[in-house]
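K.L.:
Make a model of this:
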Amino acid sequence: MIFLNEDTKCVVQGITGKQGSFHTRSMLEYDTNILAGTSPGKGGQEFEGIPVYNSIGEITEQMDVNASIIFIPAPFAKDAAFEAISQLELVVIITEHIPVHDSMEIAQYARRMGCKVIGPNTPGIITPGVGKLGIMPTHIFNPGDIGIVSRSGTLTYEVASQITQAGLGQSTCLGIGGDPVVGMDFAEILQKFEEDPGTKAMAMIGEIGGNAEEKAAEYIAENITKPVVAYIAGRTAPPGKRMGHAGAIIESNAGTAETKMKALKAAGVEVAEQPSQIASVMKDIL
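P.N.:
Here you go, the predicted model:
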């Protein structure tokens, strides 16, 4: 397992909002170790037995926390992220539609502070049997030794479900986010899986647009020894097509499914033609 383990002590930023409250209940039902929440102006209240504070600064004066999940609306998400990054080790940003320049500042500040940021526009992270900081449905996951990293929330769920149905399980699953600018990238996540004794193989789910998968392929060739199985979504999309995510835009002949698949295969990665093939390939490997 990576990032989210038994020692993770979580804060929910925006715990009393519509999305924050709904998903906090789900995270608590999955036994996620949530110790506190923030909601400016509502400090002193409780939500589902969880104390609510006005700021993370107030929380850190009272208790030891090291991770946050953000359900703050896009116009205010940068301030919330900066507050969390300055004091915590892991920050998961669920929020969509954060302006690109805000995301750039968040990513830069996180690197400077040595904080791990997942997202924005991510389904989050789940370590099956331990907890989740995210919005994914928990019933499709099963504790195991396959790490999943993805740009697509929906495909994460599909692949995880098929791996579970195949009698296998996941060590940790996370979405890096579908925006053009995100915190941690494929290479950083794959390296953590490489170092994790509980992960034996990795599934990497990419999509058209940008060069994240090509960069990951270079990194895999030089640094990763564990088996990686990949799938690239959007193979039939024409140039200039946007595929759901702001980050999935093809420009000229760069960022196409073909260029990504070619780079990954050259790095020794087995590339599935369909997401449904990943589970069967994993069964053969493991």
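
K.L.:
only C-alpha atoms for contact and neighbour calcs from this point on.
P.N.:
Will do.

K.L.:
Would you mind giving the secondary structure of Thr122?
P.N.:
coil (DSSP: H, G, I helix; E, B strand; the rest coil).

K.L.:
Which stretches in the stretch 1-150 of the chain count as strands?
P.N.:
Remark: strands assigned in the stretch 1-150 of the chain by DSSP state E, counting those that start in this stretch are 10-13, 34-38, 46-47, 50-53, 67-70, 90-93, 116-118, 124-127, 131-134, 143-150.

K.L.:
Which parts of the stretch 51-200 of the chain are helices?
P.N.:
Per DSSP state H, counting those that start in this stretch, the stretch 51-200 of the chain carries helices over the ranges 56-62, 74-85, 100-113, 153-165, 186-195.

K.L.:
sorry, back to before: in JSON lines: the strands of the stretch 1-150 of the chain, plus mean neighbour count and distance to Leu286.
P.N.:
Below are the strands of the stretch 1-150 of the chain laid out as JSON lines (neighbours: other CA atoms under 10 Å; distance: least, CA to CA, whole Å):
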{"stretch": "strand 10-13", "mean neighbour count": "27", "distance to Leu286": "33"}
{"stretch": "strand 34-38", "mean neighbour count": "24", "distance to Leu286": "34"}
{"stretch": "strand 46-47", "mean neighbour count": "14", "distance to Leu286": "43"}
{"stretch": "strand 50-53", "mean neighbour count": "21", "distance to Leu286": "41"}
{"stretch": "strand 67-70", "mean neighbour count": "28", "distance to Leu286": "32"}
{"stretch": "strand 90-93", "mean neighbour count": "28", "distance to Leu286": "30"}
{"stretch": "strand 116-118", "mean neighbour count": "24", "distance to Leu286": "28"}
{"stretch": "strand 124-127", "mean neighbour count": "27", "distance to Leu286": "20"}
{"stretch": "strand 131-134", "mean neighbour count": "27", "distance to Leu286": "25"}
{"stretch": "strand 143-150", "mean neighbour count": "25", "distance to Leu286": "9"}
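
K.L.:
quick one more, to check against the first:
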Amino acid sequence: MSILIDQHTKVITQGITGKTGQFHTRMCRDYAHGRAAFVAGVNPKKAGEDFEGIPIHASVAEARAATGATVSVIYVPPPGAAAAIWEAVQADLDLVICITEGIPVRDMMEVRARMRAKEAAGGKKTLLLGPNCPGLITPGEIKIGIMPGHIHRKGRIGIVSRSGTLTYEAVGQVTELGLGQSSAVGIGGDPINGLKHIDVLKLFNDDPDTDGVIMIGEIGGPDEAEAARWAKEHMTKPIVGFIAGVTAPPGKRMGHAGALISGGADTAEAKLEVMHACGFTVTRNPSEMGKLIQKKLGAVFAPA
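P.N.:
Okay, the predicted model is just below:
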């Protein structure tokens, strides 16, 4: 089992002919079942050509019709990335993964409003991961995005993070401990994005092959606290939580566009307090994440 993607997923790369799109499509195609998964690219100016055997189509809708793909990954530069998201949504894909960093907030507000209006009118709901995210991986099956495949190992720990670098840190720790990951999901750090922590926690909670979760957040916004309150009422699996930015000064953006403290409730300390009160095992030291989830699983599954 996995969440969102598996070895049978078929993927379209939007922006496949750019330097970044070429490099990461090649890396993803060469990981596990990637050769069967990455079936099409999109570039209207190069339709009919191919990238190392992957056919290029004029539009997402055309690529989907030709291949049956249900997922796209976007490496389109910032000025055109929101339009690329909307094109994939209009093609009724199941999931759109936007890696692009630096998309104007206004562009994302517009595309989010269009997505909501489409769904409200009875149209298909397309899930969006990102933008400004590393993507996601089901180890040993498929990776979509920019994460390094070699540090992952198939296992039973779910990882969800706003920080790409800390995703890799958590992955490396649980791999070294021999636990491995069921899936690892980078949701991105932009202020206007798709899937939130709460959405991914719900997926992990329903996944029978995920035994525990590491949730990594950042300063800014209410998402981590909302996820923690949901988990208190519904989550049946142990969660280790970490929030980056304990020393961040109020009013100063730190790294991600969404990592900006606007009030008392979105500081790292405030989020950690909410998570602790909701039953998370919290840490202020990111090097402890793997050992803590191992300890929690040992307590949960220790023989009577």
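
K.L.:
JSON lines for the strands of the stretch 1-150 of structure 1, including distance to Asn211 of structure 1?
P.N.:
Converted to JSON lines, those look like this (distance: least, CA to CA, whole Å):
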{"stretch": "strand 10-13", "distance to Asn211 of structure 1": "31"}
{"stretch": "strand 34-38", "distance to Asn211 of structure 1": "35"}
{"stretch": "strand 46-47", "distance to Asn211 of structure 1": "42"}
{"stretch": "strand 50-53", "distance to Asn211 of structure 1": "40"}
{"stretch": "strand 67-70", "distance to Asn211 of structure 1": "27"}
{"stretch": "strand 90-93", "distance to Asn211 of structure 1": "22"}
{"stretch": "strand 116-118", "distance to Asn211 of structure 1": "18"}
{"stretch": "strand 124-127", "distance to Asn211 of structure 1": "22"}
{"stretch": "strand 131-134", "distance to Asn211 of structure 1": "25"}
{"stretch": "strand 143-150", "distance to Asn211 of structure 1": "14"}
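
K.L.:
list the contacts for the residue mapped onto Val171 of structure 2 from structure 1?
P.N.:
Here Val171 of structure 2 is matched to Ala160 in structure 1, going by TM-score structural alignment. Residues near Ala160 of structure 1 by CA atoms under 8 Å, 6 or more residues apart in numbering: Ile140, Phe141, Ile148, Gly169, Gln170.

K.L.:
Tell me the spacing between the third one and Thr156 of structure 1.
P.N.:
Separation of Ile148 of structure 1 from Thr156 of structure 1 (CA to CA, to the nearest Å): 7 Å.

K.L.:
Common neighbours of these two, please.
P.N.:
Joint contacts of Ile148 of structure 1 and Thr156 (CA under 8 Å, 6+ apart) are Cys173, Leu174, Ile205.

K.L.:
Selection in PyMOL covering whichever of the residues you listed are buried, please.
P.N.:
The buried residues among the shared contacts of Ile148 and Thr156 of structure 1 can be selected in PyMOL (16 or more other CA atoms under 10 Å) with this line:
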select buried, resi 173+174+205
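
K.L.:
what's the closest non-adjacent residue to the residue nearest to the spatial centre of structure 1?
P.N.:
Nearest to the mean C-alpha position of structure 1, counting by CA atoms, centre = their mean, stands Gly175 at 2.9 Å. Excluding its sequence neighbours, the residue lying closest to Gly175 of structure 1 (CA to CA, 6 or more residues apart in numbering) is Ser150, at 4.7 Å.

K.L.:
What residues does the counterpart of the one you found in structure 2 make contact with?
P.N.:
Applying TM-score structural alignment, one finds that Ser150 of structure 1 aligns to Ser161 in structure 2. Neighbouring residues of Ser161 of structure 2 by CA under 8 Å, 6+ apart: Thr167, Val185, Gly186, Ile187, Gly188, His197, Met215, Ile216, Gly217.

K.L.:
how close does Ser161 of structure 2 get to Ala170 of structure 2?
P.N.:
Counting by CA to CA, the gap from Ser161 of structure 2 to Ala170 of structure 2 is 9 Å.

K.L.:
same check, this time on Ala248 of structure 2
P.N.:
21 Å.

K.L.:
higher neighbour count, the two?
P.N.:
Ala170 (24 against 16; other CA atoms under 10 Å).

K.L.:
The more buried one reaches Ile159, doesn't it?
P.N.:
Yes: the pair Ala170 of structure 2 / Ile159 is scored as a contact, 7.5 Å apart, by CA atoms under 8 Å.

K.L.:
what sits in contact with each of the two?
P.N.:
Ile214.

K.L.:
mind listing what the counterpart of Leu272 of structure 2 in structure 1 touches?
P.N.:
Leu272 of structure 2 maps onto Met261 in structure 1, with residues paired by TM-score structural alignment. Residues counted as contacts of Met261 of structure 1 (CA under 8 Å, 6+ apart) are Ile232, Val271.

K.L.:
Would you double-check that Met261 of structure 1 falls in a helix?
P.N.:
Yes: under three-state DSSP, Met261 of structure 1 falls within a helix.

K.L.:
Strands - which of the shared contacts of Ile148 and Thr156 of structure 1 land there?
P.N.:
Judged by DSSP state E, the subset of the shared contacts of Ile148 and Thr156 of structure 1 located in strands is Cys173, Leu174, Ile205.

K.L.:
which residues does Gly172 of structure 2 contact?
P.N.:
Gly172 of structure 2 touches Ile151, His152, counting by CA under 8 Å, 6+ apart.

K.L.:
try the one 5 residues further on
P.N.:
Taking CA under 8 Å, 6+ apart as the contact definition, Leu177 of structure 2 lies against Gly290, Lys291, Gln294.

K.L.:
Any of these buried? List them.
P.N.:
Buried members of the contacts of Leu177 of structure 2, scored by 16+ other CA under 10 Å, are Gly290, Gln294.

K.L.:
mind putting the contacts of Leu177 of structure 2 in JSON lines, secondary structure and distance to Val282 of structure 2 included?
P.N.:
Converted to JSON lines, the contacts of Leu177 of structure 2 look like this (DSSP: H, G, I helix; E, B strand; the rest coil; distance: CA to CA, whole Å):
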{"residue": "Gly290", "secondary structure": "helix", "distance to Val282 of structure 2": "12"}
{"residue": "Lys291", "secondary structure": "helix", "distance to Val282 of structure 2": "12"}
{"residue": "Gln294", "secondary structure": "helix", "distance to Val282 of structure 2": "14"}
